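Visitor: sequence first, predicted model second:
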Amino acid sequence: MSSSLVPTRATTSGGLHVCPSPTRPRRRRCCQVTAAALPPASGRRAVSLAGVAAWLATAVGRADAASPLDKYVKRKKLEPLETYVPAVLLTIDQFVDLEKSLEFEKPRFDETRSLLRSGPASSLRINIRAVAQYADSTGQGKAASDAVDECLRALEDLDSLLLHASRNDPTASVETMRSKISVALGALDK
């Protein structure tokens, strides 16, 4: 046998015999990947901005996706319309009672404000938005949404006026409060 095929043994200082590992044959690469050289001014920021721009370019074309999280958020299904309408009608009656409570010579604004925040009026925001969603499904969504916004804005203004009046602020007048109630009632009638 040829001595080149038999591995030579090396001896360590402890007397152990070590055989060298056989050399592996080199493989030839069939293809070679090279990266394009980026100019020194570009870096991670440029790459991330390009990625964001590409994402925005694809997201703008989709009209069905209002938010990127819509596919992950489950929306609660609406109850039947008969669930929301009686509560809205009771709220209208409550607003009429609120308007009557302002007719006294010395109205109690703190009690009127607590009436506004209790009973059927406390869930009005949820109820009228649900009714507006039903109106949207029938093609009257824009008008219903505008009426909801008008009603809620009037109620927020009324709540603010009642708060100022309970603190004896002279700028909060009963006539302005009545006008806010009538605006809210008019919006609910739409």
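Guide: Noted; the coordinates are in hand.

Visitor: rest of the way, CA atoms for contacts and neighbours
Guide: Will do.

Visitor: number of residues surrounding Trp55?
Guide: Other residues near Trp55 come to 11 when the count uses other Cα atoms under 10 Å.

Visitor: next: Ser160.
Guide: Neighbour tally, Ser160, other Cα under 10 Å: 15.

Visitor: likewise for Arg108?
Guide: For Arg108, the neighbour count with other Cα under 10 Å is 14.

Visitor: which SS class is the closest residue to Asp159 other than its chain neighbours?
Guide: What sits nearest to Asp159 in space, not counting adjacent residues and going by Cα to Cα, 6 or more residues apart in numbering, is Arg113, at 6.5 Å. Classification of Arg113 using DSSP: H, G, I helix; E, B strand; the rest coil returns helix.

Visitor: distance check, Arg113 against Arg45.
Guide: With distances taken as Cα to Cα, to the nearest Å, Arg113 is found 54 Å from Arg45.

Visitor: try this one next to it:
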Amino acid sequence: MVNSNFVFLLLNADAIAGGFMDKYVKKKRLDPLEAYVPAVILSQLQIKDLEKTLDDEKPEFAACRSVLRSGPAASLRVNIRAVAQYASDGGNGKAASGDVDQCLRALEDLDSLLLRASRKEPDASVKAMKAKIGIAVDALDSLLQTVPQDVLDKGKAAADAYRIPRDMEPEIVDPEIKQLESIL
């Protein structure tokens, strides 16, 4: 029979040793917030596009599942947790953490619905999938509200620049540049 005081001392010693070792373990510092915001915005846009795909007459549910694992959405979990950490440092940690949990839960539920729909299970409705997408998008909106406005504006600009089709060239407005182009 083990003495309960002895067990308490062992557990307490482990906790003290763990705390002692924490200062010797290097933790990876986060990249600047500006590195995470465009990826979160692009992921949000990718999820919104997924909702449009579900409007097709016969959506490819397996393809929709792969969309959740590709592009910017592939690293969404890491990116939103980093944004939430910055929000926590700024005093908005509880709300940001809730937004992260809500978003991830909705995306996991969406993935499950897509899987069941790809197996032709009748209880996996497109309406339920769209509801989960709406929850995830709203949670990401709420999380992005914790980001300082200047960083958010830069992130939106970067995301917009990324989403401009490559074959479209921006219109040149400066008359001198137009004149030089016409000469060339």
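Guide: On my side now, so go ahead. Please read these numbers as outputs of a predicted model, since none were measured by experiment.

Visitor: ok so, going back, okay, Arg113 and Arg45 of the first structure: which has more neighbours?
Guide: Under the criterion of other Cα under 10 Å, the comparison of Arg113 of the first structure against Arg45 puts Arg113 first, with 19 against 10.

Visitor: map the more buried one onto the second structure.
Guide: Matched across to the second structure, Arg113 of the first structure falls on Arg65, judged by TM-score structural alignment.

Visitor: mind listing what that match touches?
Guide: Going by Cα atoms under 8 Å, 6 or more residues apart in numbering, Arg65 of the second structure touches Asp111, Leu114, Leu115.

Visitor: would JSON lines of those with secondary structure and neighbour count be doable?
Guide: What follows is those, written out as JSON lines (DSSP: H, G, I helix; E, B strand; the rest coil; neighbours: other Cα atoms under 10 Å):
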{"residue": "Asp111", "secondary structure": "helix", "neighbour count": "21"}
{"residue": "Leu114", "secondary structure": "helix", "neighbour count": "23"}
{"residue": "Leu115", "secondary structure": "helix", "neighbour count": "17"}
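
Visitor: ok, the residues you listed in the first structure, which still hold?
Guide: Retained in the first structure by both residues aligned by TM-score structural alignment, their matches' Cα atoms under 8 Å are the following of those: Asp111, Leu114, Leu115.

Visitor: for the counterpart of the last one in the first structure, give me its contacts.
Guide: Using TM-score structural alignment as the criterion, the counterpart of Leu115 of the second structure in the first structure is Leu163. Neighbouring residues of Leu163 of the first structure by Cα under 8 Å, 6+ apart: Phe109, Asp110, Arg113.

Visitor: let's see 10 Å
Guide: Phe109, Asp110, Thr112, Arg113, Asp157, Asp169, Ala172 (Cα atoms under 10 Å, 6 or more residues apart in numbering).

Visitor: buried set for the helix or strand the second one falls within?
Guide: Using DSSP states H and E, the secondary-structure element containing Asp110 of the first structure is helix 109-116. For helix 109-116 of the first structure, the buried set under the neighbour-count rule, 16 or more other Cα atoms under 10 Å, comprises Phe109, Thr112, Arg113, Leu115, Leu116.
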